[in-house]
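> all I have is the shape, not the residue letters:
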């Protein structure tokens, strides 16, 4: 599980509820099931109308992407590519066949197998870039579902509040009950705005960030595969791929490259 996602959701909800309670609010005043039905039911209904069934079936995958931390180790990928580039220069690319088949990363495995099979470099780039584009497009679809929910939820909250006010204004016989009834009506707005900004939109952003991290790692692998296929110097490959690392890690990586070059 991605602990940051869990902590963020819990902290956001507790902050809203805790602030309300500290002001002397009654927790029971927020538990309005009719408002919840209008807001969440209306939001889910609008999302279902907006997307085909094939996209809606991807919601579990989108949630896994947001809540389950995916391990990315670009430094390990660089080390693997540099090691294989060294082997390829000494023994030829055919010596990489078994290592390529045993590689646990499907993207890197496919690219290496194309190198071993002697695929044209331009065709190798085209195939791998098409796969990256397809995956990125799929992730964008994940995020759009939650972005749509984040857009619909506040509107459904306003609709729920309007419906509540219509009910209140249609029953003015007891002026003393107007205050509590109006407060109940505005609970729908709270549900809509809070769910959009604490749940739906943050999840969409987390999916985008996860996708960006994965695409960056695959771009690194793609450049490494093509450099290996071109027979470039392993240490130059290492230096080139280090540009994909975070700025604070790049300096340490470049020092390692200089040391390796000096030793060689």
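Noted; the coordinates are in hand. Please read these numbers as outputs of a predicted model, since none were measured by experiment.

> every contact and neighbour count from this point should use C-alpha atoms.
Will do.

> what's near enough to touch the nearest residue to residue 39 once chain neighbours are set aside?
Closest residue in space to residue 39, ignoring its immediate chain neighbours: residue 156 at 5.1 Å, by Cα to Cα, 6 or more residues apart in numbering. Taking Cα atoms under 8 Å, 6 or more residues apart in numbering, we find residue 156 in contact with 38, 39, 42, 43, 188, 189, 192.

> so which of those sit within helices?
42, 43, 188, 189, 192 (DSSP state H).

> which one of the residues you listed sits closest to residue 63?
Using Cα to Cα, residue 43 is the member of those that lies nearest residue 63, at 17.2 Å.

> burial measure for the closest one, as a count.
Around residue 43 sit 24 other residues, with neighbours defined as other Cα atoms under 10 Å.

> quick one: it and residue 193, what's the gap?
Residue 43 sits 12 Å away from residue 193, taking Cα to Cα, to the nearest Å as the criterion.

> hold the first one in mind and look at this next one:
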């Protein structure tokens, strides 16, 4: 669990609610189901229209990694690469076949399999770089779901405010109904701007940071596989990986 992310969203929402109380307001006044439906359903619909079902669902699933990130396997990868490079230099690339079954990560398994198959080093590097480019492109399309939500939510909140004001204008002769209309108008704006800046955009930016870290790790792997295929000294390969971490 990434407690910094949990604390961040708790502080952001908690600060908003505490400010409402300190100004003498009531928390109940921020609970407006009509405003929430307008902003929530409207934002989901707009994002789904822009992104498509597949990217939308992948983007929603990615949000889990903000709070429960994938384990950092960099040290494990470095240990594996040192072992593989030493083994390959001593006994040849075919001797790496014994390690293939224990590798669960598809990218690492693909690189190791191509080493065992004796693929040309430059062709191996080109294939893995193409694979990485494709992976990064698809991940960025999924992450754009949250950027899109952060862009649409404030605008839809304004639409909700206008709808609330229309309701107010229609009931000028009935003062009892003016309060609910005004509440929906202002709370819809709060929902739109608040969700965009406190939830959607921070999640999108955190996912971009996590993706950048994963891409850097895979670039390190590509350099390592390329070095093993060329027959480089294991120490040289280790130094090259260390340079990628700086």
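Structure received. Source: prediction; values computed, not measured.

> among the ones in helices among the contacts of residue 156 of the first structure, which one has the most neighbours?
Top of these by neighbour number is residue 188, holding 33 neighbours under the definition other Cα under 10 Å.

> what residues are up against that residue?
Residue 188 of the first structure is in contact with 35, 36, 38, 39, 156, 157, 158, 159, 160, 161, counting by Cα under 8 Å, 6+ apart.

> okay, and residue 104 of the first structure sits in which element?
Using DSSP states H and E, residue 104 of the first structure maps to neither a helix nor a strand.

> before we move on, back to that, kindly reformat the ones in helices among the contacts of residue 156 of the first structure as TSV containing distance to residue 64 of the first structure.
As requested, these are arranged in TSV below (distance: Cα to Cα, whole Å):
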residue	distance to residue 64 of the first structure
42	24
43	21
188	29
189	29
192	24
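
> what segments of the first structure are helices?
With helices called from DSSP H, the first structure shows them at 3-22, 33-36, 42-50, 53-56, 59-67, 74-91, 97-102, 106-116, 121-169, 178-195, 201-229, 234-241, 247-263.

> against residue 63 of the first structure, how distant is the residue nearest the centre of the first structure?
The residue lying closest to the centre of the first structure (Cα atoms, centre = their mean) is residue 207, at 1.6 Å. With the distance defined as Cα to Cα, residue 207 of the first structure ends up 8 Å from residue 63 of the first structure.

> what do you get for residue 31 of the first structure?
Residue 31 of the first structure sits 26 Å away from residue 63 of the first structure when distances are taken as Cα to Cα.

> out of the two, which sits in the busier spot?
Legend: neighbour count by other Cα under 10 Å for residue 31 of the first structure and residue 63, higher for residue 63 (17 against 12).

> map the more buried one across to the second structure for me.
In the second structure, the residue paired with residue 63 of the first structure according to TM-score structural alignment is residue 63.

> how about its match, what does it touch?
Counting by Cα under 8 Å, 6+ apart, residue 63 of the second structure has contacts 203, 207.

> any residues touching stretch 246-255 of the first structure, and which ones?
Stretch 246-255 of the first structure is contacted from outside by 239, 242, 243, using Cα under 8 Å, 6+ apart.

> could you give the number of residues near the residue nearest to residue 107 of the first structure when sequence neighbours are not counted?
Take residue 107 of the first structure and drop its neighbours on the chain: the residue closest to it by Cα to Cα, 6+ apart is residue 218, 7.4 Å away. Residues within reach of residue 218 of the first structure, counting by other Cα under 10 Å, total 19.

> does residue 218 of the first structure touch residue 105 like I think?
No - in this structure, residue 218 of the first structure is not within contact of residue 105 by Cα atoms under 8 Å, at 10.1 Å.

> nearest to residue 99 of the first structure among the contacts of residue 188 of the first structure?
Nearest to residue 99 of the first structure, judged by Cα to Cα, of these is residue 39 at 53.6 Å.

> would you confirm that the closest one contacts residue 193?
No - using Cα under 8 Å, residue 39 of the first structure makes no contact with residue 193, being 9.8 Å away.

> which neighbours do the two share?
The contact sets of residue 39 of the first structure and residue 193 overlap at 153, 157 (Cα under 8 Å, 6+ apart).

> how much space separates the residue lying farthest from the centre of the second structure from residue 146 of the second structure?
Here the second structure reaches farthest from its C-alpha mean at residue 173, the gap being 49.6 Å by Cα atoms, centre = their mean. Counting by Cα to Cα, the separation of residue 173 of the second structure from residue 146 of the second structure is 42 Å.

> which residues touch the residue nearest to the centre of the first structure?
The contact partners of residue 207 of the first structure, by Cα under 8 Å, 6+ apart, come to 62, 65, 66, 139, 142, 143.

> hmm, the third one is touching residue 203, no?
Yes - contact status for residue 66 of the first structure versus residue 203: in contact at 6.2 Å, counting by Cα under 8 Å.

> what about residue 169 of the first structure, how many neighbours?
A total of 12 residues lie near residue 169 of the first structure under the criterion other Cα under 10 Å.

> oops, could you answer that again for residue 125 of the second structure instead?
For residue 125 of the second structure, the count of nearby residues is 23 (other Cα under 10 Å).

> show me what contacts it?
Contacts of residue 125 of the second structure by Cα under 8 Å, 6+ apart are 222, 223, 225, 226.

> just to check, the last one is in contact with residue 119?
Right, residue 226 of the second structure. No - the criterion here is Cα under 8 Å, and residue 226 of the second structure misses it with residue 119 at 10.3 Å.

> in terms of neighbours, single out the busier of these two.
Higher neighbour count among residue 226 of the second structure and residue 119: residue 226, with 23 against 14, using other Cα under 10 Å.

> for residue 144 of the first structure, see how far away residue 186 of the first structure is.
Distance, residue 186 of the first structure to residue 144 of the first structure, using Cα to Cα: 28 Å.

> next one: residue 33 of the first structure
From residue 33 of the first structure over to residue 144 of the first structure the distance is 28 Å, taken as Cα to Cα.

> the two: which is more packed in?
Neighbours per residue (other Cα under 10 Å) separate residue 33 of the first structure from residue 144, with residue 144 holding more: 18 against 11.

> need the nearest residue in space to the more buried one, chain neighbours excluded.
In space, residue 144 of the first structure is closest to residue 204, 7.1 Å off (Cα to Cα, 6+ apart).
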